[in-house]
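**Q** Need the 3D shape of this:
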Amino acid sequence: MLSVINHPERQYLRLIDNIVKNGSPRTDRTKVGTRALFGVQCRFDLSDGELPILTTKKVLWQAALKELLWFLKGETNIRPLLQEGVTIWTDWPLAKYRKATGHDIAQKDFEARVVEDEAFASEWGDLGPVYGKQWRRWRDYEGGEIDQVAGALNLIGHDPYSRRIIIEGWNVAELSQMALTPCHKSYQFFVTPSEERYGANGEYGGEHNAHLKGRKRLHLLMVQRSSDTILGVPFNWTTSSFLLHMMAHQADMDVGEFVWQSADTHVYDNHHDAVATQLAREPKGEFPRIAFKRKPDDIFSYKFEDFEVVGYDHHPFIKAEVAV
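**A** Next up, the predicted model:
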């Protein structure tokens, strides 16, 4: 049994405590205000199938997974998400609609209309070229499109020690068209050889040992430019870890570390009560684990029903307001 004292979730609890106590007070885009630290990192060993889903509060991992599948489809409209009962992206198009029309429509009524009316959804539910567009259809200079996810998987399979296995979301030319610019912006994968590739003294011969047999291990570094540690980060860790497990599953590799690196790492001023509630709790047991029910033909064909999250024990949900 994992010691509560050494639980990997302690990284998160120490982080939010440090931000509240020592973060720089800042006026942000939303005008809510934050305290922030710059340049932090957390690391999680996922080699036993773990998912770093926080246990000190309930994290809606189902919504995070559905969002990831939405990204992987290249979607940019909230309609498919709402059809799955996921409302995490509604705030931005709703605010745009209210401002443009002067109609103070209730969120549930707006969401219902997006689901029921395809033309309305096309006009008001689109978020611009956000994550899914950049991951799957990055525009090149000749007017073509680049599928970064497929490209990353191809490198993992055929050039696993490449230093260019990257999925990037920060497309400078299209930032102004996005409802929300990418927060989790860059994903870089790193492959290590199996233990069979190491000598008796732990030395490794580098890329030239690629002919040796053995199952490789896939790691992921996710870089985040802006991190809402209370609402966003628990989702971002969950999404990134699902993606790492999926990429390894497709590549027939084991999973290694998920490394999270964040620039502006903040707590909103209206989230301090949520922080206090969470800091009063102890992590529960171990992180949950992932189980795949099937292996689709490609990374884009997974369905929600293909996943099982085993052993997720958590404290109650903690409510906090989204800063739009």
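**Q** Only C-alpha atoms from now on, for both contacts and neighbour counts.
**A** OK.
**Q** who's in contact with the helix or strand hosting Leu81?
**A** Assessed by DSSP states H and E, Leu81 sits inside helix 79-83. Residues from elsewhere that reach helix 79-83, judged by Cα atoms under 8 Å, 6 or more residues apart in numbering: 66-67, 70, 87, 111, 114-115, 121, 125.
**Q** another one to check against the first:
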Amino acid sequence: MQQYLDLCRHILKNGQERVDRTGTGTISTFGYQMRVNLQEGFPLLTTKKIVLRIVLGELLWFLTGNTNIQPLVRQKIRIWNEWPYEKFKQSKAFKGESLEEFIERIANDDAFAKKWGNLGPVYGHQWRDFFRTDQIKELERSLKEEPFSRRHILCAWNPAQIKEMALPPCHAFVQFYISSDGKRLSCQLYQRSADVFLGVPFNIASYSLLTHMFANVLGLEVGEFVHTFGDVHIYKDHLE
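**A** The predicted structure follows:
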């Protein structure tokens, strides 16, 4: 996808070296936007292997409101495994188990998974229970009843609960937009922190898929996916 390659080139040309939370170091720029016409096809990158089953599995997990990794683990979706494992390692219950042993127990021991598999009030919780507001239902209602509203918002950033989350939301704020002729649904994602190599290809696919889902429910065509970035970066160990 040319837009993604252009983003990579922009960072390599204009980026600055920065320290980061992981200690790895990044090449980073701030404030970038790319646009993808979803009518031209689904934006699944071919320059990096993206497994659509995993994208769909995580998205459906978000939509159920679940924040426990057990359903993902049982589907062999591993993208969230390390966060609860790190928390478990710091507990008195940790007896030297490997990540693989921890995940196997999450998959097969419901009581253990309930105690140690939760990520806190991350995406799914905020989407379905943002201070008792089901944002997905409200979004569907507003798109149907007020198609030209400027309030078609989905927000995962809840300052009151950030410290309870395993990881604060990176893809934090979404807005939907119906074209003036009422035929096409577009989506804009604001991503505060974007790992260009690992995360961004996945995020492009996930929110494009969410746009298709809403468009299907509403009986609309898809329009554009607009991806707006805050700190967009390439980790130094990904440069080669």
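**Q** Could I get the TM-score for this pair?
**A** The TM-score (TM-score structural alignment, normalised by the length of the second structure) is 0.96; 239 aligned residues with a Cα RMSD of 1.2 Å.
**Q** Please, where are all the strands along the second structure?
**A** Taking DSSP state E to define them, one finds strands in the second structure at 16-18, 26-37, 153-155, 171-178, 184-195, 221-235.
**Q** still on that earlier bit, out of the contacts of helix 79-83 of the first structure, who's nearest Leu15 of the first structure?
**A** Glu67 (25.3 Å; Cα to Cα).
**Q** what residue of the second structure matches up with the closest one?
**A** With TM-score structural alignment defining the correspondence, Glu67 of the first structure maps onto Glu58 in the second structure.
**Q** quick one: Leu221 of the first structure from Pro234 of the first structure, how far?
**A** Distance, Leu221 of the first structure to Pro234 of the first structure, using Cα to Cα, to the nearest Å: 16 Å.
**Q** swap in Ala276 of the first structure?
**A** 16 Å.
**Q** quick revisit: select, out of the strands of the second structure, the one closest to Asp6 of the second structure.
**A** strand 26-37 (9.0 Å).
**Q** With the first structure overlaid, how far apart is the closest one on average?
**A** With mean Cα distance after the TM-score superposition for the first structure, strand 26-37 of the second structure departs from the first structure by a mean of 0.6 Å once superposed.
**Q** for that strand, packing partners?
**A** Helices and strands touching strand 26-37 of the second structure, by 3 or more Cα pairs under 8 Å, 6 or more residues apart in numbering; DSSP states H and E, are helix 2-14, strand 16-18, strand 221-235.
**Q** can you give me the angle that strand makes with strand 221-235?
**A** 170 degrees (axes from the mean of the first three to the mean of the last three Cα atoms, to 10 degrees).
**Q** which residues of the first structure does strand 26-37 of the second structure align to?
**A** With TM-score structural alignment as the criterion, strand 26-37 of the second structure aligns to 34-45.
**Q** With stretch 81-88 of the second structure instead?
**A** Under the criterion TM-score structural alignment, stretch 81-88 of the second structure matches residues 90-97.
**Q** my read: Ala113 of the second structure touches Leu119, true?
**A** No - contact criterion Cα atoms under 8 Å: Ala113 of the second structure and Leu119 do not qualify, at 11.0 Å.
**Q** Skipping its backbone neighbours, what lies nearest Gly223 of the second structure in space?
**A** Ser186 (4.7 Å; Cα to Cα, 6 or more residues apart in numbering).
**Q** quick one: the one you found from Val200 of the second structure, how far?
**A** 18 Å.
**Q** When these two are compared, which one has more neighbours?
**A** Ser186 (23 against 20; other Cα atoms under 10 Å).
**Q** counterpart of that one in the first structure?
**A** By TM-score structural alignment, Ser186 of the second structure lines up with His219.
**Q** I'd assumed Met253 was in contact with its match.
**A** No - the pair His219 of the first structure / Met253 is not scored as a contact, 10.0 Å apart, by Cα under 8 Å.
**Q** from memory Gly223 of the second structure sits against Asp181, does it?
**A** No - contact criterion Cα under 8 Å: Gly223 of the second structure and Asp181 do not qualify, at 11.8 Å.
**Q** Could you check which of those two is surrounded by more residues?
**A** A direct count of neighbours by other Cα under 10 Å for Gly223 of the second structure and Asp181 places Gly223 higher, at 23 against 7.
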